[in-house]
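In: Show me the folded form of this:
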Amino acid sequence: MTETLLDRHDAVLFDLDGTVYHGTRPIPGAAEAIAHVRERGGNVRFVTNNAAKSPEAVAEHLVRVGVAAQPAEVSTSAQAAAALLRERLPAGAVVLVVGTASLEAEVRSVGLRPTRQYDPEISAVVQGHSPDTCWSDLAEACLAVRAGAWWVACNLDTTLPAERGQLPGNGSMVAALRAATDCEPVVAGKPEAPLLRTAARSSGATSALVVGDRLDTDIAGAVAAGYRSLVVLTGVATAQRLLAAEPGERPDYLAADLTVLTREVSVAELEIGPQPGWRVTVEGAVATVENTAADGDRLGLLRHLCHVAWSSPVSSVRAADPLAEKALASWDLG
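Out: Predicted structure coming up:
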């Protein structure tokens, strides 16, 4: 009997932009894949580093792009930051908020008292993205951090995608406060573990699977949290980036997109490792690819190459035959 990913994992933690949608455009097959996870009895969580939007707003956006979602299924870095504050601070402690009203509401929901101005009673500072953050907000936070307040950043994303291009993200504002205080924040969002662990706990998962398109946030977060991960190639991950991945950002499974969750594909086929149809040998730092079966799968080749590159120093890849050359060219390799 074929063991699939949904047989092995009882909850799937989905990244959003680049995995489920591109801004306002749904990624083909994503909605059907998420529905299939639910039909199979798996729990679903939508995990986002975005601390500016409430779970209700995120769920509404998902519904607009055709993905059924409830606010309770959404886990944000604002929620993860609030959970960290609750674990460390006594009830009623004062927390200076740099971010949106949604972040402020999360702080209040865990029994803490949000404020926007410095006061000697402040126990912590929590910082999340807001397009309205200005110098005066950072100044209040600076005073609090320099006075010894515990500093939590929702995420360190230096940029965020917009229709006009990449714009400054929360990490850019965090960098300004870091420069002014010589302090480092505790980080709640990906690639750190708290956000994914909060999402997994809320789903009751015993074996969560993290799915995303970014190695440096989604997959690195999964590694930090101790969860298995699937990288999909619908966002920023590329073949070259995968081959160069550091140990802390290497996925367990690789697929083209989320539709793999709807098919009876074996775990063994999706795992990074040797794949049928290909032989890869390494001499020096050069990997040579040879096709050994006419139906050799190009995704299988990429999984095989990742296995080789992650265990041996590989600086270049070359083909030994026309079929291998064609497959490598499809990944912009060779």
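In: hey, let's count contacts and neighbours off CA atoms from now on
Out: Noted.
In: Tell me where the stretch 51-200 of the chain has helices.
Out: Here the stretch 51-200 of the chain has its helices, by DSSP state H, counting those that start in this stretch, at 55-64, 77-88, 101-109, 135-146, 170-181, 194-203.
In: Let me know the angle separating the last one from helix 77-88.
Out: Orientation of helix 194-203 against helix 77-88 (axes from the mean of the first three to the mean of the last three Cα atoms, to 10 degrees) gives an angle of 90 degrees.
In: Check which element follows helix 194-203 along the chain.
Out: Moving toward the C-terminus from helix 194-203, the next helix or strand (DSSP states H and E) is strand 208-212.
In: Nearest to the spatial middle of the protein, which residue is it?
Out: Ranked by distance to the mean C-alpha position of the chain (Cα atoms, centre = their mean), the top residue is Asp218 at 2.2 Å.
In: Would you confirm that Val231 contacts Asp216?
Out: No: with contact defined as Cα atoms under 8 Å, Val231 and Asp216 do not form a contacting pair (11.2 Å).
In: who has more neighbours, these two?
Out: Neighbours around Val231 and Asp216, counted as other Cα atoms under 10 Å, are more numerous at Val231. The numbers are 26 against 16.
In: Can you pull out the residues in contact with the host helix or strand of the more buried one?
Out: Element membership of Val231, judged by DSSP H and E, is strand 228-232. The contact list for strand 228-232, computed with Cα atoms under 8 Å, 6 or more residues apart in numbering, reads 19, 208-215, 219, 222-223, 237, 251-258.
In: Report the buried members of the residues you listed.
Out: In those, burial by neighbour count holds for 19, 208-215, 219, 222-223, 237, 251-255, 257-258, counting by 16 or more other Cα atoms under 10 Å.
In: Return the subset of those residues lying in strands.
Out: Among the buried ones among the contacts of strand 228-232, DSSP state E puts 208-212, 253-255 in strands.
In: can you redo these as TSV with distance to Trp331?
Out: Formatted as TSV, those follow (distance: Cα to Cα, whole Å):
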residue	distance to Trp331
Ala208	29
Leu209	26
Val210	24
Val211	21
Gly212	19
Tyr253	17
Leu254	14
Ala255	14
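In: Between the residues you listed, which sits nearest Val186?
Out: Distance ranking of those against Val186, using Cα to Cα, places Val210 first at 21.9 Å.
In: Could I get the buried residue list for stretch 299-307?
Out: Buried residues in stretch 299-307 (16+ other Cα under 10 Å): 299-307.
In: show me what contacts Val186?
Out: By Cα under 8 Å, 6+ apart, the neighbours of Val186 are 151-153.
In: Can you name every helix or strand that the helix ranked longest in the chain contacts?
Out: Criterion DSSP state H: the longest helix present in the chain is helix 298-311. If contacts are counted by 3 or more Cα pairs under 8 Å, 6 or more residues apart in numbering; DSSP states H and E, helix 298-311 sits against helix 239-243, strand 253-255, helix 267-270, strand 278-283.
In: One more sequence to fold, the one below, so I can look at both together:
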Amino acid sequence: MTGVKSPSTPNGPAVLLGSAQPLAQAYDCALLDLDGVCFAGEAEVPHAADSVNGARAAGMRLTFVTNNASRAPQTVVDKLARNRIQAKATEVFSAAMDAAALLHEHLEPGAKVLVVGGEGVRQALTDTGFVVVDSATDAPAAVVQGWDPAVDWAMLSEGCYAIIAGALHVATNTDATLPTERGFALGNGSLVKAVANATGKDYLAAGKPHPGIYQRALRRSGGTRPLAVGDRLNTDLTGARASAIPGMHVLTGVSSARDVILADPAERPSYVHTDLRGLLEPHPQPTRDAQGTWHCASSTARVTEDGSLEVDGTPLTGASAALGLDAYRALISAAWEHQDTARATGSSAVITVPEITVTHEDDRP
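Out: Here you go, the predicted model:
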């Protein structure tokens, strides 16, 4: 993001960064994802409340940035409160609010907008001066589409009628799936593609992974040294890297440790941790020695010539492995270097990565 500087702004190769200070001191603003980071459906995420409240107490500004367009800001605050996390409505920036901001770049306030979505989208539009209508016969200038359980065939079809008649189509986000207690359900992006297929028209997209949501959320927060925090590589961390904002990945949501190790450069976080305790701790910098072994604190990792992984001198040969946090960081660095070198030379980047469980030092028996 232009004008944003920090001690560890990601430039050049996508590598893990280090911070001698706790991240809540090294950065002045956290752009926090919600689902999978601050809570998990109706369940609490371990350590989330103490960590977020602790970061606030340390002086860090907090903005809760979510692709969920169905919740109004106060609804988000109430849900956070049930998870013992302090928040204010002015600290919430949703994909619905981002879509409204994006729409202001194309339409004047007072324009009619048809909502294919729920109360979160309607409130975001009315709060910023648009007139919400319910029918294509009202000749709306735009259709804003966001996920909500109330979205049905009739609502999707009404959006199609308006878009075919010339209305601008704006998606609050393009997430293909939505995590639920039963698994992954249809996300807004899948429904947006259905409308686009029916109309034959292109659409504008707000939300993550597009960098605009982080840029707009940061301007709203007043922070100058931001850190993005998320659990999904293809939304939270891709958006952070596209914005040149350092990102911390946590293992309490969708993307696994194995996913991080195999991540494409555009999806890679700048920091990793098991959970939001990473806000309150320093992050040791992984380093490489002349023999190609990566070191992080007292742990080492390397990729062997046959593409297998080795941690602290022991090959990872099974279907699963348990690692400490520093070993995980060293392993990530070794795997990323191997894959980047292979891309640069046109050689094979195949590595064998088991399922990885990462344990914080404080959680070891």
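In: Of the ones in strands among the buried ones among the contacts of strand 228-232 of structure 1, just say which sits nearest to Arg25 of structure 1.
Out: The closest of those to Arg25 of structure 1 turns out to be Gly212 (Cα to Cα; 16.6 Å).
In: That closest one: what's it in contact with?
Out: Contacts for Gly212 of structure 1 (Cα under 8 Å, 6+ apart) come out as 14-16, 18-19, 218-219, 229-232.
In: can you give me the end-to-end distance of stretch 36-51 of structure 1?
Out: One end of stretch 36-51 of structure 1 to the other measures 28 Å (Cα to Cα, to the nearest Å).
In: Then stretch 165-184 of structure 2?
Out: 33 Å.
In: so how far is Glu158 of structure 2 from the residue of structure 2 most remote from its centre?
Out: Within structure 2, Thr137 marks the point farthest from the mean C-alpha position, 37.1 Å out by Cα atoms, centre = their mean. Distance, Thr137 of structure 2 to Glu158 of structure 2, using Cα to Cα: 9 Å.
In: for Tyr328 of structure 2, same thing?
Out: As for Tyr328 of structure 2, its distance to Glu158 of structure 2 is 49 Å (criterion: Cα to Cα).
In: One more: Arg232 of structure 2?
Out: Distance of Arg232 of structure 2 to Glu158 of structure 2, given as Cα to Cα: 32 Å.
In: just to revisit the earlier point, which residues touch the residue nearest to the centre of structure 1?
Out: When contacts are counted by Cα under 8 Å, 6+ apart, Asp218 of structure 1 is found next to 15, 190-191, 210-212.
In: how about the helices of the stretch 51-200 of structure 1 in TSV, adding distance to Ala30 of structure 1 and mean neighbour count?
Out: Shown next, in TSV, are the helices of the stretch 51-200 of structure 1 (distance: least, Cα to Cα, whole Å; neighbours: other Cα atoms under 10 Å):
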stretch	distance to Ala30 of structure 1	mean neighbour count
helix 55-64	11	18
helix 77-88	22	23
helix 101-109	27	20
helix 135-146	39	18
helix 170-181	28	18
helix 194-203	20	23
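In: Could you dump those into CSV and include distance to Asn43 of structure 1?
Out: Formatted as CSV, the helices of the stretch 51-200 of structure 1 follow (distance: least, Cα to Cα, whole Å):
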stretch, distance to Asn43 of structure 1
helix 55-64, 16
helix 77-88, 19
helix 101-109, 23
helix 135-146, 38
helix 170-181, 29
helix 194-203, 6
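In: Quick one: closest of those helices to Arg45 of structure 1.
Out: Checking the helices of the stretch 51-200 of structure 1 against Arg45 of structure 1 by Cα to Cα gives helix 194-203 as the closest, at 6.5 Å.
In: quick check: that closest one aligns to which part of structure 2?
Out: Counting by TM-score structural alignment, helix 194-203 of structure 1 pairs with residues 212-221 of structure 2.
In: Also stretch 71-91 of structure 1?
Out: Under TM-score structural alignment, the alignment places stretch 71-91 of structure 1 onto residues 89-109 of structure 2.
In: So what would you say the end-to-end distance of that stretch is?
Out: End-to-end distance of stretch 89-109 of structure 2 (Cα to Cα): 23 Å.
In: Please list the residues outside it that contact it.
Out: Stretch 89-109 of structure 2 has contacts (Cα under 8 Å, 6+ apart) with 62-70, 73-74, 76-77, 120-121, 124-125, 128-130, 141, 144, 146, 170-173, 205-208, 212-213, 216-217, 221.
In: Could you check how far the corresponding residue of structure 1 for Glu267 of structure 2 is from Ala51 of structure 1?
Out: Mapped onto structure 1 by TM-score structural alignment, Glu267 of structure 2 lines up with Glu249. For Glu249 of structure 1, the distance to Ala51 of structure 1 (Cα to Cα) stands at 23 Å.
In: on that earlier part again, in the contacts of Val186 of structure 1, which residue is surrounded by the most others?
Out: Counting neighbours by other Cα under 10 Å, Ala153 leads those with 24 neighbours.
In: I figured that residue hits Gln127, correct?
Out: Yes: the pair Ala153 of structure 1 / Gln127 is scored as a contact, 4.8 Å apart, by Cα under 8 Å.
In: Overlap of the contact sets of those two?
Out: Common contact partners of Ala153 of structure 1 and Gln127 (Cα under 8 Å, 6+ apart): Val174.
In: can you list contacts of the longest helix of structure 1?
Out: The contact list for helix 298-311 of structure 1 (Cα under 8 Å, 6+ apart) reads 239, 242-245, 247, 254-256, 269-276, 278, 280, 327.
In: Show me what the helix or strand just after that helix is packed against.
Out: Note on helix 298-311 of structure 1: by DSSP H and E, the next helix or strand toward the C-terminus is strand 316-319. Counting contacts by 3+ Cα pairs under 8 Å, 6+ apart, strand 316-319 of structure 1 is packed against strand 286-291, helix 322-330.
In: Glu163 of structure 1 is nearest to which of those?
Out: helix 322-330 (28.2 Å).
In: Which elements pack onto that closest one?
Out: So helix 322-330 of structure 1, by 3+ Cα pairs under 8 Å, 6+ apart, packs with strand 286-291, strand 316-319.
In: Also compute the angle for that helix relative to helix 298-311, please.
Out: Using the same axes, to 10 degrees, the direction of helix 322-330 of structure 1 lies 80 degrees away from that of helix 298-311.
In: Which positions in helix 322-330 of structure 1 come out as buried?
Out: Neighbour-count burial for helix 322-330 of structure 1, counted by 16+ other Cα under 10 Å, picks out 323-325, 327-328.
In: Alright, that wraps it up for me.
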